[in-house]
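*Asks:* A predicted structure for the sequence below; I have some questions about it.
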Amino acid sequence: MTTPWSRRGFLAICSGTAVALGIGTPAFAASDEFATLRARWRTLILGEGFDPAAEPFASRLSGLGTTAGRYRATMAPAAGSLWPDLVYADPDPDTDQESFGYSGNMNTSYTRLSTLAQAYCQPGTGLTGDTGLRDAIVAGLDHLHDDVYNASRTPYGNWYNWQIGAPQALLDVCVLMYDALSATQLAGHLAAVDHFVPDSAVASYSGTSTGANRVDLCRVLALRGVVGASAAKVALARDALSPVFPYVTSGDGLYADGSFIQHTSVPYTGSYGSVLLGGLGLLFALLAGSGWAVTDPNRQIVFDAVEHSWAPFLYNGLVMDGVAGRAISRGLTASDPQHIQQDDHLRGHPVLASIVLLGQGASDAENARWRALVKGWVQRDHYSPPLADPVLSLPHLARLKAVQDDTSLTAVAEPAGHRLFPSMARATHRRPGWAASLSMADKRITYYETGNGENLRGWHTGAGMLYWWGDTFANGQYSDAFWPTVDPYRLPGTTTSRKALADAAGGDWGAAKPDVNWVGGATDGERAAVGQYLKGLQSTLVAKKSWFFLDDTVVCLGAGITCTDGTAVETTVDNRNLGPTGGAPFTVDGTLEPAAYPWSATLTGAKWAHLGGHGGYVFPGGAAVRALRESRDGSWSTINKGGATTVVNRRYLTLCVDHGTDPVNASYAYLLLPGASAARTRARAADAQWLTVLANSDSQQGISVRSLGFTGVNFWFGGTVGTLTASDPCCVMISEHGDGTAVIAVSDPMRMRTGLTLTWRRAVAAVTSTPAALASAATGSALTLTFGDLTGTAGATQRVAVRLG
């Protein structure tokens, strides 16, 4: 029987106290310290400051009750399972079972108990304070303890389930149901946690105990200490966070250039980075004001990273897929009864909420600035409004709702500018009305990550994939079943061999990395020159690829494209997901092409093309471009073993440059104009003076745009291009300004230059600002810059400001 509960009664039964302490409260009285921490954790995981009778909370709470009711009705304790569909008994524990195997089912069983406990404690679920539900939760905990998760058990399968997934859910339930558990029951659960997550799990900052994983382990240790009233465990958790904070120069963690790496070689700001950000926010909040407050001064690095590392990859509520690793394949899972598709927006929303939570422990100025940023992202996410997010946790929902309703905040607009992340071979470019992101690979950064049967066909996501979004258009480009339906050999911006690759080619956990050094670029913060020496995955393909990011255009050059695979080689200019209907008009040189599916044509001598509702493409001097409309079927299970088998269909407009079979020194050149109208695209194509391609060879690639005062050159080898001469491989970008000044941006993408001389044959009166790496500068009718050792600059841009002669 369901017992009606008032809000006061609900707080009393679930919390033991109705006090929800905020950040920055005075130190607790020693006798109440652990009870207060339990109360605070309940508040953090249940949420606060929301009206349970108002939307969007009322329907969310009702849905929680419905889900919990279904779980309770189907719970059937038996040897080897708590739910019939989640068998965790491993018939062959010597066989490595990953997260979709038996240990994963054990983890999910605890997660379901956590859902039941939330439905018991939250108001408005229809099960609030239900004594029958309470007894079922306790019985479920007892069964899992006796049957699988106890101090005498040897773990099998994926370590994560035993050390992070299951114990986090278990300890959450222990906090929520604390008053319903006997001392003996609590002791048994805590002994199990101690067995699987001993103090030695954080003794060394290595292996699986780094970055986001370390934060997760610290959460387990902290909650184990709170539930078991162990000051030593809480102190251990706090102290074990400290190795997470400092910048790293290799492996997992935050880098000075804003990069975030997990699994040694995978850019992971949007997935593991989200876990790290959220976990730190929770732990900072839990321990604030207690005897174990996190006071390490290096935690400021995490606060700085909000705008330095996370914000550059957030755009109108989404987090860019290029830093989400294998999570891009987690769209629709076979086990999801609600059939909710995950995507870049749904991955972005928890990051926004975590920034709000973390802000409570930052300075007042940082907190106010971050909340204004989040308000802007929330307001502009028209494709997937965060407050209607079906999977966002209720506490996160409450945090975002509070920000949206805060009339003292003025939403911050998306900034314009360019950011390079050489430590993870990524770049982002933002202009009014659109944003782009570039993903590359080198000897330190993997082609892609697969593992646990996930992201089986992400082979070419590091082959120069160029993503782009509009502010009010194309925001669902990669959200709407893109990954299971796109041709994985034709990802936008990539140059690839059509050589067939096996699922998970190259090996798990980012094992495959190209043996190349020259990947990176230079930027003045607004524009950039970026290059990638490309070697194909399990292929003989090599190519030199360059991107020049400008005000309304990305200029894309390719050269030295050579391959002996015996298969065709293509550069994909773009591959736009047009949704289930695919009705966007496509125009080439003023002629409207057929809208039929399928359709293909080779556009010989094409000068420009335009895709309605998306943008334009210009081919300097004309090019032979293959265009095709195709309707593609796919299922998430084809790219993720845990994915749903349901077949989905999306329509695509693809533009490719076909380099033929086994090309030798092939090349390409095109301009991408996101959001441009057909008229603007036509005008750009007609303006032969706007762009000068200075070089497009295997040795150098460079352009100049006189009207912008822009020159960019990628020197794959030393030499002379236009007015620039470089002694050695480097990247150079110059911006000349209308006030008679200029910035010369130089980098050593190879990280191998112990010296570099650059000459710009342009009259320069004076050098006004220099980096530490510059040894000397000579001015006059030409500027000669002599750099010292650049090997320690980690590929970062060295900027020299001058006054022109």
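*Replies:* Right, received. Where do you want to start?
*Asks:* every contact and neighbour count from this point should use C-alpha atoms.
*Replies:* Noted.
*Asks:* which other helices and strands contact the biggest strand by length in the chain?
*Replies:* Counting residues, the longest strand in the chain under DSSP state E turns out to be strand 615-634. Of the remaining helices and strands, those touching strand 615-634 by 3 or more Cα pairs under 8 Å, 6 or more residues apart in numbering; DSSP states H and E are helix 482-485, strand 599-611, strand 648-661, strand 666-674, helix 678-686.
*Asks:* quick one: buried residues of it?
*Replies:* 615-620, 622-632, 634 (16 or more other Cα atoms under 10 Å).
*Asks:* ditto for stretch 735-755
*Replies:* Residues 735-736, 741-753, 755 are the ones in stretch 735-755 that count as buried (16+ other Cα under 10 Å).
*Asks:* repeat for stretch 709-721
*Replies:* Buried residues in stretch 709-721, counted by 16+ other Cα under 10 Å: 710-716, 718, 720-721.
*Asks:* repeat that for stretch 540-547.
*Replies:* 541-547.
*Asks:* same check, this time on stretch 355-374
*Replies:* 355-362, 366-374.
*Asks:* how about stretch 691-709?
*Replies:* Per 16+ other Cα under 10 Å, stretch 691-709 contains these buried residues: 691, 693-705.
*Asks:* can you measure across it, start residue to end residue?
*Replies:* Taking Cα to Cα, to the nearest Å, stretch 691-709 runs 11 Å from one end to the other.
*Asks:* longest helix in this structure, please.
*Replies:* Counting by DSSP state H, the longest helix found in the chain is helix 102-121.
*Asks:* helices along the stretch 101-250 of the chain, start to end?
*Replies:* 102-121, 131-147, 159-160, 166-176, 183-196, 211-227, 231-240 (DSSP state H, counting those that start in this stretch).
*Asks:* ok, so of the buried residues of stretch 540-547, who is nearest residue 172?
*Replies:* Of all those, residue 547 has the smallest distance to residue 172: 48.0 Å, by Cα to Cα.
*Asks:* another one to put next to it:
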Amino acid sequence: MTGVWSRRAFLSAAGGGALRAGAPAGRAGARGGGDVHGTMREVWRGLVLGGGFSEGAEPFRSRLAGLGEEAARWAAAMAPAPGALWPDLRFASDPEPMAGSCRRLRTMAEAYVRPGTGLTGDAALLTAVLAGVEGLHAQVYHAGLVPYGNWWCWQIGAPQALLDVCVLLYGELPEGLRAGLCAAVDHFVPDSAVAVYGGTSTGANRVDLCRVLALRGAVGSDSAKVALARDALGPVFPYVTAGDGLYQDGSFVQHLAVAYSGTYGAVFLEGLGLLFALLKGTPWQITDPGRQLVFDSVERGWAPFLFNGLVMDVVSGRAVSRGLAASGEPPVQQDDHSRGHAVLAAILLLAEAAGPAERARWRGLVKGWAARAHHSPPLADRTLGIAALARLAALGADPSAAPLPEPVGHRLFPSMDRATHRRPGWAASLSMASRRIAHYETGNGENLRGWHTGSGMLCWWGSWYGNDQYSDAFWPTVDPYRLPGTTVARKTLADGAGGSWGEARPDTAWAGGSTDGEFASVGQHLRGLGSSLEARKSWFFLSDGVVCLGAGIRASDGVPVESVVDNRNLGAAGRHALTVGGRVQPSDLGWSAVFPSPGWAHLAGFGGYVLHGPGTFRALRQARTGRWREVNRGGSTAPVTRRYLTLWYDHGTDPVDAGYVYQLLPGASAARTATRAATPGWPVVLANSSAVQGVAVGPLGFTGVNFWRPAVAGPLGSSAPCSVTVRERADGTARVCVADPGREARELDLVWDRPVAAVLSGPPGLVSAATGARLRLTFGDLGATAGVSHQVVVRLR
């Protein structure tokens, strides 16, 4: 296919806005001239195509050539017939082939309008796209047809792709066909789709629907549709207190009970950025003051989950199973890095609507994350669209944007049962579940074996090591009953057990903890999915590691119960040395051993583990083979093998009151691990029972206790369930942080057996405080404060 093309048709407007592309020279006037809707179409074309890059420079040259090759394949394979445009995408009773056909047509349209694809302005390609759009509209996406199957395909997937085609080929698309497509969008996405903020019209889905309505208005020159899109966007800005949306603590939830900052969150941020840009300067410019809440959440809600360019899997729901699709030429793998790159690009886009200070800081953060993405550089990411790639490349080349370091600190997200801990050199994330947040999400045949991700999964990465830990075919090869940090009954579960779309929730209230912003005490009342398992689990996040406690572990399913200290993915051929108690262990596959506890272990290239007991712990080296198809029905059937080193406590079959204590030391050497194991009082375990769990570390001035019921642990006593974190400072002050993760305490008396001279500050919920030989604090109703931490600052005697 060849065609004549005038490069003058491609002009980049100032500010990275409208890339004037879409029709051969001499036909630009067909795009709408100077009217506001025509201008919106020009702006949208610039947003989806990007600008400011040379098509002859890498990585764009290769990506553009690849786009042309893909479009050529789809054009060659297209064979319109009743029920299909392509033989492998028959419409039948599943709308996904219809939506997939729309995406292929969009790819072909993009290859036609972009320079450097080898098909730019190609007449035969244009004929194929127009014939395909006409056929699809006539057969399946037209007004009057009753939608079937997944609503998303009809209201978001298909119309977004088709409206993009309408914008890219506005001058070439017959007016009657364009009007017919607008009528189809009106039919499948009526005004009533955004009349109520609920059901499927919330959070990221609502932003996507508003995107469809705004583009429908621009394509059909319908001001009422654009106004509706702007107005319908309003409900996504305020904080929510239940269900989908953005929470005051930075949580982002979709599907009512799934932590989703990573994927739906990226759609949310990108969609808002696109709409802010599209409507800027029009009569429908978005001026809702609530949008500042979204801007505030970039650093409060999204930044804590970004590390070295990746976004932590604990906030990506069922998307973790989308590693390698069954089809695709060449195959492209999605992982935590590619999902992270999408978030980075979305933040860059959103920054253009933020204030100058926010814009500068976000650009510095993104530049830092991108620069540290050694394992998977964003500019080499083939899952990113070219426009997103262009934004990241422009930032990298901007000398005025200085890269910022990784944020350090602890963040609790009680509204989505998640926590992140970030220290110089490493970061960790914790995934829990409660009656608010699901054990895991499955749906559409995805994430079929993610059953135990909410059972206390503790993931961690180092600055220069382990960044491929969960992206290197982890999900299809890991033992799903041995996710790191979890306590699990090894009862066989069926694929998708517990129900779809976040139905699998335990009937427990406690998941969360207390933090001073640097250290934290976090706990989970665990009830197993599909089993009788019950346990209390606590994590104390400190300066160079995490102290992990388990107590009251019991079950009656006739199967072994295990607490997984760690499960390291060693890659395809890793033979990392394991040292236990000073002795290097065999590196043979299939090796396993039982070791007494207390003791210590060190895994070369990763870090150390100090195991305090009680009981014994086990170690196992094994090669595990799996297929993406086993965790995602749309995944590849090709076998993939990875080696693992697993450490776990074996509590035996049907334990009655089992427990564990261990320390995780990311990045520690064998010598430092051995020294820590020999250091008395690091930590002092104050209590480890089903009533209370707590530790103290004198050198850090740290005391942390999770009270599952009224109890005393060392110097702390509580009249009700709560979490307490105390930090004594070198300046003679201390911070006492209190939270009610169960959200049930109507009154709370807390006693700290430590001489206190005065209370310097306290939260509104502090009813009274008594100082002297010991501190007594009385709080009012903490149950209504959504599990957040309340800080009291005191001066010590």
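*Replies:* Received, thanks. This structure is a prediction, so every number in the text was calculated from the model and none was measured.
*Asks:* TM-score of the superposition?
*Replies:* Once superposed, the chains reach a TM-score of 0.97 (TM-score structural alignment, normalised by the length of the second structure), with 786 aligned residues with a Cα RMSD of 1.5 Å.
*Asks:* go through the helices and strands packed on strand 615-634 of the first structure and name the closest to residue 388 of the first structure.
*Replies:* Comparing these against residue 388 of the first structure with Cα to Cα, the closest turns out to be helix 482-485 (21.5 Å).
*Asks:* and the gap between the residue mapped onto residue 386 of the first structure from the second structure and residue 384 of the second structure?
*Replies:* In the second structure, residue 386 of the first structure lines up with residue 378, judged by TM-score structural alignment. Separation of residue 378 of the second structure from residue 384 of the second structure (Cα to Cα): 8 Å.
*Asks:* and what of residue 519 of the second structure?
*Replies:* Counting by Cα to Cα, the gap from residue 519 of the second structure to residue 384 of the second structure is 36 Å.
*Asks:* okay, these two: which has more neighbours?
*Replies:* For residue 519 of the second structure versus residue 384, the count of surrounding residues by other Cα atoms under 10 Å is larger for residue 519: 25 against 17.
*Asks:* hmm, residue 782 of the second structure is touching residue 742, no?
*Replies:* No: in this structure residue 782 of the second structure lies outside contact range of residue 742 using Cα atoms under 8 Å: 9.5 Å.
*Asks:* surely residue 235 of the second structure touches residue 197?
*Replies:* Yes: here residue 235 of the second structure reaches residue 197: they are 6.8 Å apart, a contact under Cα under 8 Å.
*Asks:* mind listing what residue 184 of the second structure touches?
*Replies:* Applying Cα atoms under 8 Å, 6 or more residues apart in numbering to residue 184 of the second structure gives the contacts 141-144.
*Asks:* pick out the residue nearest the middle of the second structure.
*Replies:* residue 262 (2.1 Å; Cα atoms, centre = their mean).
*Asks:* element containing it, please.
*Replies:* Applying DSSP states H and E as the criterion places residue 262 of the second structure outside every helix and strand.
*Asks:* repeat for residue 295 of the second structure
*Replies:* helix 291-297.
*Asks:* quick check: the aligned residue for residue 338 of the first structure in the second structure?
*Replies:* Using TM-score structural alignment, residue 338 of the first structure lines up with residue 330 in the second structure.
*Asks:* hang on, the earlier thing: tell me which of the helices and strands packed on strand 615-634 of the first structure is the most buried.
*Replies:* helix 482-485 (a mean of 25; mean count of other Cα atoms under 10 Å).
*Asks:* residues making contact with the helix or strand following it?
*Replies:* The helix or strand immediately downstream of helix 482-485 of the first structure is strand 495-497, counting by DSSP H and E. Residues from elsewhere that reach strand 495-497 of the first structure (Cα under 8 Å, 6+ apart): 460, 463-464, 489-490, 536, 539, 541, 543, 563, 565, 567-572.
*Asks:* one more: stretch 666-684 of the first structure?
*Replies:* Applying Cα under 8 Å, 6+ apart, the contact partners of stretch 666-684 of the first structure are 433-434, 468-470, 552-562, 573, 587, 589-590, 608-610, 612-620, 657, 659, 690, 696-697.
*Asks:* for it, grab the matching residue range in the second structure.
*Replies:* Going by TM-score structural alignment: stretch 666-684 of the first structure matches residues 658-676.
*Asks:* first-to-last residue distance for the matching stretch?
*Replies:* Termini of stretch 658-676 of the second structure sit 25 Å apart (Cα to Cα).
*Asks:* so how far is that stretch from its chain's centroid?
*Replies:* 28 Å (Cα atoms, centre = their mean, to the nearest Å).
*Asks:* follow-up on the earlier one: and the contacts of residue 184 of the second structure, which is closest to residue 316 of the second structure?
*Replies:* Taking Cα to Cα as the measure, residue 316 of the second structure lies nearest residue 141 of the contacts of residue 184 of the second structure, at 30.7 Å.
*Asks:* quick one: map that closest one onto the first structure.
*Replies:* For residue 141 of the second structure, the aligned residue in the first structure is residue 149 (criterion: TM-score structural alignment).
*Asks:* next, the contact list for that match, please.
*Replies:* Contacts were defined as Cα under 8 Å, 6+ apart; by that measure residue 149 of the first structure touches residue 192.
*Asks:* list buried residues within the contacts of strand 495-497 of the first structure.
*Replies:* By 16+ other Cα under 10 Å, these give 460, 463-464, 489-490, 536, 539, 541, 543, 563, 565, 568-572 as buried.
*Asks:* narrow the residues you listed to those in strands?
*Replies:* Counting by DSSP E, those place 543, 568-572 in strands.
*Asks:* now the two most distant members of the buried ones among the contacts of strand 495-497 of the first structure.
*Replies:* Pairwise distances across these peak at 19.7 Å for 464 and 565 (criterion: Cα to Cα).
*Asks:* pull the distance from the helix holding residue 295 of the second structure to the chain's centre.
*Replies:* 18 Å.
*Asks:* in the first structure, what range does that helix match?
*Replies:* Using TM-score structural alignment, helix 291-297 of the second structure pairs with 299-305 in the first structure.
*Asks:* need the counterpart of residue 552 of the first structure in the second structure.
*Replies:* Counting by TM-score structural alignment, the partner of residue 552 of the first structure is residue 544.
*Asks:* that match contacts residue 421, doesn't it?
*Replies:* No: under the criterion of Cα under 8 Å, residue 544 of the second structure is not in contact with residue 421, lying 10.5 Å apart.
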